[in-house]
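Student: Quick one, what's the 3D model for this:
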Amino acid sequence: MYTTIFLQTGGGSTLTGMLPFLLMFVVIYLFMIRPQMKRAKNEKQFQSSIAKGNKIVTTSGIHGKIVDIVDSDNTVIIETGAGKIKFERSSISMELSKKYQPAIEKK
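Tutor: Just a heads-up that it's a prediction; the model follows:
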């Protein structure tokens, strides 16, 4: 009538006990950490390749054209419809290529 329950004690290797944690770390690295590092590398490369005359969009959504680059301050001067504004190089979000420009500007 009595049933006996045998519990497994840590008789196995420690690798099998740590395997789920190792797998979890690998998945987190592959899906979260590695893509973030790649994105940061691409962003840094983009910011260093900014040149005079590029049409850009800032992180705050301001569209403009780069008029001057001040390397000592790591800033750029952007000409917008309202005038010229000084921005940090890191605040530039993306470059607008000519194929995405509206047809009105191409005239």
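
Student: all contacts plus neighbour counts: C-alpha atoms, from now on.
Tutor: Will do.

Student: show me the contacts for Ile85.
Tutor: The neighbourhood of Ile85, defined by CA atoms under 8 Å, 6 or more residues apart in numbering, consists of Ile77, Ile78, Glu79.

Student: Tell me how far the spatially most central residue of the chain lies from Gln45.
Tutor: Per CA atoms, centre = their mean, the C-alpha nearest to the average position across the chain is that of Arg39, at 3.7 Å. According to CA to CA, to the nearest Å, Arg39 stands 10 Å off from Gln45.

Student: do the same with Gly81
Tutor: Relative to Gln45, and taking CA to CA, Gly81 is found at 28 Å.

Student: and this one, so I can compare the two:
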Amino acid sequence: MFVTPAYAQAAGGAGAGAAFAQFIPLILIFAIMYFLMIRPQQKRAKQHREMVGALKKGDQVITQGGIIGKVASVRDDEIEVEIASGVRVRIVRSTVAQVLNPTTAVAANN
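Tutor: Model prediction:
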């Protein structure tokens, strides 16, 4: 009628393994999310930082607002972009979406 202490202790030990088994799906979900979402986003952010860091005078750029222009001057956190003859706009460096290379411009025209 009563449970012996030895039997009760053995039953409690199996609960710890079962508790760990409940966390395995959560660990797997986190690993999948890391490789499918977080890691690619970090790679894209690193590429963008490198691209923005390598901006120099004369580069043709596209901003996130869709403005296409040529870099007239580069400062610490901002660049001056000439969007038309004699029209210059100061923008924050991080708003540059793409740097157009001569090969990109030729491919777009074909």
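
Student: hmm, which of the contacts of Ile85 of structure 1 are common to structure 2?
Tutor: Among those, the contacts conserved in structure 2 (both residues aligned by TM-score structural alignment, their matches' CA atoms under 8 Å) are Ile77, Ile78, Glu79.

Student: So which of these wins on neighbours?
Tutor: Among these, the one with the most neighbours (other CA atoms under 10 Å) is Ile78, at 26 neighbours.

Student: Helix, strand, or coil at the equivalent of it over in structure 2?
Tutor: When structure 2 is aligned by TM-score structural alignment, Ile78 of structure 1 is paired with Val81. Three-state assignment for Val81 of structure 2 (DSSP: H, G, I helix; E, B strand; the rest coil): strand.

Student: picking up where we left off before, trace the residue nearest to the centre of structure 1 over to structure 2, please.
Tutor: So, by TM-score structural alignment, Arg39 of structure 1 is matched to Arg44.

Student: I'd like to know how far that match sits from Val92 of structure 2.
Tutor: For Arg44 of structure 2 relative to Val92 of structure 2 (CA to CA), the value is 19 Å.

Student: distance between the ends of stretch 77-91 of structure 1?
Tutor: Terminal residues of stretch 77-91 of structure 1 lie 12 Å apart, using CA to CA.

Student: For structure 2, which segments count as strands?
Tutor: Assigned by DSSP state E, the strands in structure 2 fall at 60-63, 68-74, 78-84, 87-92, 96-100.

Student: Please convert those strands to TSV, extending it with distance to Met37 of structure 2.
Tutor: Output for the strands of structure 2, formatted as TSV (distance: least, CA to CA, whole Å):
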stretch	distance to Met37 of structure 2
strand 60-63	25
strand 68-74	30
strand 78-84	30
strand 87-92	27
strand 96-100	21
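
Student: Nearest approach to Phe23 of structure 2 belongs to which of those strands?
Tutor: With distances scored as CA to CA, the stretch of the strands of structure 2 nearest to Phe23 of structure 2 is strand 96-100 (40.7 Å).
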